[in-house]
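>>> structural data only, the sequence is not supplied:
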């Protein structure tokens, strides 16, 4: 039995959605399929939160927009009028729920984490209903099962939940397994689960990959397939490096590091559940479904040059905390880091020296983190320094930390094109080395590294 994940990028535009609906009966029978919302719908739902808080007269027109979007897709997909009417009934019921949420928001004037999660995950429910009724219209035995009925249990943390694998694995024996015995294809909305008390809790933006991995682990699936519009991971971003090559196989560790440091193939947390059950992840290209994509498993084919890929993210900033003796003053790291996390912000990494603590943050978290530190009394630092004109480059490969000369080759490649490294981290991960450059030096830096480690010609595309 497989678990198949279909992302929002594969549910973009009627032609793409139709193609997916035709592939599902061929490759999906006997399997569970986890789906994202139709492309752009989650943003529409979140946009509705602001409208609901501003003016209740904006709510019904917003709901009408969502209704028309999904009905227009359904009318072009479904061959059966009976199935179209069945979908309309399900859609109307789900929209009534969303309407109550929006009007409740307007009444209270307050957006809680609980309400944000309840609203933001409804797009996946729309999508699962749409695809299930579409397959029924093709004569397939298909149904959808919501995570609250599946009992996909989480730790209850809103906005960034973690699956309770033990509780979920026990529950699916009585929910999903019998359901799959009754239907050839079962479609499950991704992105969220429920706490033990029954509250909807989401896994963070892009978390449908993670929920699919959790379900795969819970049922001990033979494989987790991630359907994309690409074959899988590359030695670098082909948009920046045309010479980038396809990677056949990666380890869980390599995949996790690539995803964390900018590769958008998988959500960074996807490997967590399947790693515990040693379940392979396979990337499948919906444009060429017969081709074997990248395979992620416990072991990786050892590359002759160790390095598997060079990735990057532009969503990076630094907040430097300058003070005398921060390297040995007890408690200062805890104080400043605690202030940032207490503000609900994520710290990507920390590098400390004798006179400075550097926090790596998402760009959107830089200003809130700065403000949080400015509220500390008494002030434990001399100065704060913000920098958001950066890019993070990461070199990933199993065994990189024990391979001699990798860091030296990185510095040499970067120095040869006259680039200054702002910060480097090597050692915390056995599979990754990363460093920061000024954002204007991204193209030169990534091409210099790719040419060094993959023996390709250094060509920089015109801006």
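Yep, it's here. A quick note: this is a predicted structure, and the numbers were derived from the prediction, not measured.
>>> from now on I want contacts and neighbour counts done on CA atoms only, so please keep to that.
OK.
>>> longest helix in the chain, please.
The helix that spans the most residues within the chain, counting by DSSP state H, is helix 81-108.
>>> got the buried residues for that helix?
Neighbour counts using 16 or more other CA atoms under 10 Å place 83-84, 87-88, 91, 94-95, 98-99, 101-106 of helix 81-108 among the buried residues.
>>> can you name the next helix or strand after it?
helix 113-120 (DSSP states H and E).
>>> can you list contacts of that following helix?
Residues outside helix 113-120 that contact it (CA atoms under 8 Å, 6 or more residues apart in numbering): 42, 45-46, 98, 101, 158-159, 199-202.
>>> ditto for stretch 409-425
Residues from elsewhere that reach stretch 409-425, judged by CA under 8 Å, 6+ apart: 351, 433-438, 441, 444-445, 448-449, 452.
>>> among these, name the buried ones.
Buried positions within the contacts of stretch 409-425, assessed by neighbour count (16+ other CA under 10 Å), are 433-438, 441, 444-445, 448-449, 452.
>>> and of the residues you listed, the nearest to residue 235?
residue 449 (10.8 Å; CA to CA).
>>> tell me who's in contact with the closest one.
When contacts are counted by CA under 8 Å, 6+ apart, residue 449 touches 310, 410, 413-414.
>>> out of those residues, list just those in helices.
Among those, the members falling in helices (DSSP H) are 410, 413-414.
>>> output those in JSON lines; the columns should cover neighbour count and distance to residue 422.
Output for the ones in helices among the contacts of residue 449, formatted as JSON lines (neighbours: other CA atoms under 10 Å; distance: CA to CA, whole Å):
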{"residue": "410", "neighbour count": "20", "distance to residue 422": "13"}
{"residue": "413", "neighbour count": "22", "distance to residue 422": "15"}
{"residue": "414", "neighbour count": "22", "distance to residue 422": "12"}
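>>> dump the residues you listed into TSV; add distance to residue 271 as well.
Listed next are the ones in helices among the contacts of residue 449 as TSV, based on distance: CA to CA, whole Å:
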residue	distance to residue 271
410	28
413	31
414	31
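>>> who does the longest helix of the chain touch, helix- and strand-wise?
On a contact count with 3 or more CA pairs under 8 Å, 6 or more residues apart in numbering; DSSP states H and E, helix 81-108 meets helix 41-54, helix 59-77, helix 113-120, helix 122-137.
>>> tell me where the stretch 301-450 of the chain has helices.
For the stretch 301-450 of the chain, helices defined by DSSP state H, counting those that start in this stretch occupy the ranges 332-342, 363-374, 406-416, 442-454.
>>> try it against this one:
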């Protein structure tokens, strides 16, 4: 029996045209169809806000209920379903309990956040009548107990194979641990959930029903109507996933790469399954080498400087261990003999600075944090083997009086990094884009 796995983003829930096109598209396929659903943005933001303020303000349960009801009513004509009301009340009761206790664990936080997908699926069910809800507990979708960043381990194949033909809605982004707790695999990580099920079901491909932010040559907020990227490797797609103007979870490729299972981004504007972007293992090098000029403001730079940095062993290991133990993710490390530079997210910069200052290094003369910067990523396979790519990048910024705070290339054949002042971000993107695509 054939299986189809498709990921549906939360932005499509309530979009009657998109859901009708998906329904008609799936009618062309036989067997079981699994639609892995991401959370509606407004619901996820509401829950995140309530978690972050639950100890600071009195919980206004009536306001939360009204907001959730309003989200439903804006998308579905008719009475709010009993299941949606019950889930809303369960969420409010959980938040009340957390406020009363005065503390919560990572596991409890994941449980609360899971309501974002569960509530979203109930709205979709009300809009799309010919579907069934498939809870992850029923198929025993097992995940590690790394709450917030869990990894999928297994699924009950017998229970999957026992399902009759039909369309099944699967709330994405979490699994269950061996002790029966919910473990979230990341923020809006339904892509990863869908990829894992694709591999386990032996489906021939993973289909993404559109992306909220397409794979384009550059950020459309900076470059007017940039071209869509037609072909990407797994590595290129994962690299681009870390930048603000793409909506693809970087772990999506993990379950698929070894099995060479392709990913297709399908246009929601049609019922014909028109493919916008294909992601697979085939290395496709374009004539201009570069496929995208990506950017993000979500960085801070932690610098350890000193003449003996390159001679003293263990500095890098000591810092990475401290940051890892504190739950701080390091985006990248760029080093020289006199400086180690850690690229972190904005929210982690100050915390990391305080932690590293406590470590004490005799060979480090200065530890500093640089903010108000942006990261530019020039992405495309073949950079190390093509003459003139780096020269083009640096000529583009130099000719336009753009100061490069830090640069890094050579660690990978598919990306070169530039760190620039935030005020130079848009100019940098425009000039590098012009050098390669105009």
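Received the coordinates, thanks. The structure presented is a predicted model; accordingly, all values stated were derived computationally and were not measured.
>>> follow-up on the earlier one: ok, which of the helices and strands packed on helix 81-108 of structure 1 comes nearest residue 181 of structure 1?
Closest among those, using CA to CA: helix 122-137, at 16.1 Å.
>>> which residues touch that closest one?
The contact list for helix 122-137 of structure 1, computed with CA under 8 Å, 6+ apart, reads 21, 25, 35-38, 41-42, 45, 70, 74, 77-80, 83-84, 86-87, 90-91, 94, 98, 141-144, 146, 186-191.
>>> relative to helix 59-77, how tilted is it?
Computed by axes from the mean of the first three to the mean of the last three CA atoms, to 10 degrees, the angle separating helix 122-137 of structure 1 from helix 59-77 equals 30 degrees.
>>> what angle do helix 122-137 of structure 1 and helix 81-108 make?
Using the same axes, to 10 degrees: helix 122-137 of structure 1 against helix 81-108 is 170 degrees.
>>> buried residues, whichever helix or strand comes after helix 122-137 of structure 1. List them.
Remark: after helix 122-137 of structure 1, the chain's next helix or strand is strand 142-144, criterion DSSP H and E. In terms of neighbour count (16+ other CA under 10 Å), strand 142-144 of structure 1 has its buried residues at 142-144.
>>> thinking again about what came up before, which two of the buried ones among the contacts of stretch 409-425 of structure 1 have the greatest separation?
Of all pairs drawn from those, the one with the longest distance (CA to CA) is 438 and 452, at 20.1 Å.
>>> so residue 226 of structure 2 makes contact with residue 291?
No. Look at residue 226 of structure 2 against residue 291 with CA atoms under 8 Å: they stay out of range, at 11.2 Å.
>>> any residues in contact with both of those two?
Taking CA under 8 Å, 6+ apart as the contact rule, residue 226 of structure 2 and residue 291 both touch residue 217.
>>> more neighbours, these two?
residue 291 (28 against 17; other CA atoms under 10 Å).
>>> how about that one, what's its match in structure 1?
Structural correspondence for residue 291 of structure 2 with respect to structure 1 (TM-score structural alignment): residue 308.
>>> list the residues that contact that match.
Contacts of residue 308 of structure 1 (CA under 8 Å, 6+ apart): 235, 247, 395-398.
>>> and with 10 Å instead?
The neighbourhood of residue 308 of structure 1, defined by CA atoms under 10 Å, 6 or more residues apart in numbering, consists of 233-236, 246-247, 249-250, 254-255, 258, 300-302, 395-398, 400, 431, 453-454.
>>> generate a ChimeraX selection restricted to the buried subset of these.
Restricted to buried positions by 16+ other CA under 10 Å, the ChimeraX selection for the contacts of residue 308 of structure 1 reads:
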select :233,234,235,236,246,247,249,250,254,255,258,300,395,396,397,398,400,431,453,454
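>>> in strands, which of the contacts of residue 308 of structure 1 appear?
Here DSSP state E is the test, and the contacts of residue 308 of structure 1 give 249-250, 395-396 as lying in strands.
>>> from these, which two are the most distant?
249 and 395 (16.3 Å).
>>> show me where the stretch 101-250 of structure 2 has its helices.
Counting by DSSP H, counting those that start in this stretch, the helices of the stretch 101-250 of structure 2 are 106-127, 157-161, 190-201, 234-240.
>>> closest one to residue 359 of structure 2 among these?
Checked against CA to CA, the stretch from these lying closest is helix 106-127, at 26.9 Å.
>>> if you count neighbours, what's buried in that closest one?
Those would be 107-127, for helix 106-127 of structure 2 by 16+ other CA under 10 Å.
>>> what do you get for stretch 157-172 of structure 1?
157-165, 168-169, 171-172.
>>> repeat that for stretch 374-394 of structure 2.
Neighbour count says stretch 374-394 of structure 2 has 374-384, 389, 393-394 buried, by 16+ other CA under 10 Å.
>>> wait, which of the residues you listed is closest to residue 346 of structure 2?
residue 374 (10.4 Å).
>>> can you tell me how far the alignment partner in structure 1 of that closest one is from residue 413 of structure 1?
Matched by TM-score structural alignment, residue 374 of structure 2 corresponds to residue 391 in structure 1. In this view, residue 391 of structure 1 and residue 413 of structure 1 are 17 Å apart by CA to CA, to the nearest Å.
>>> repeat that for residue 22 of structure 1.
48 Å.
>>> out of the helices and strands packed on helix 81-108 of structure 1, which gets nearest to residue 331 of structure 1?
For those, proximity to residue 331 of structure 1 was assessed by CA to CA; helix 113-120 is nearest, at 30.5 Å.
>>> and for the closest one, what span of structure 2 is it aligned with?
Against structure 2, helix 113-120 of structure 1 falls on residues 106-113 (TM-score structural alignment).
>>> before we move on, which element is residue 273 of structure 1 in?
helix 271-277.
>>> and that helix, how far from structure 2 on average?
Here the mean offset of helix 271-277 of structure 1 against structure 2 after fitting is 1.7 Å, by mean CA distance after the TM-score superposition for structure 1.
>>> so that helix matches what in structure 2?
Using TM-score structural alignment, helix 271-277 of structure 1 corresponds to residues 253-259 of structure 2.
>>> got the buried residues for that stretch?
Buried residues in stretch 253-259 of structure 2, counted by 16+ other CA under 10 Å: 253, 255-257.
>>> quick one, what contacts the most centrally placed residue in structure 2?
Centroid-nearest residue in structure 2, with CA atoms, centre = their mean: residue 249, separated by 3.2 Å. Residues in contact with residue 249 of structure 2 (CA under 10 Å, 6+ apart) are 186-192, 237-238, 240-242.
>>> distance of it from residue 170 of structure 2?
Distance, residue 249 of structure 2 to residue 170 of structure 2, using CA to CA: 17 Å.
>>> cool, residue 164 of structure 2 as well?
15 Å.
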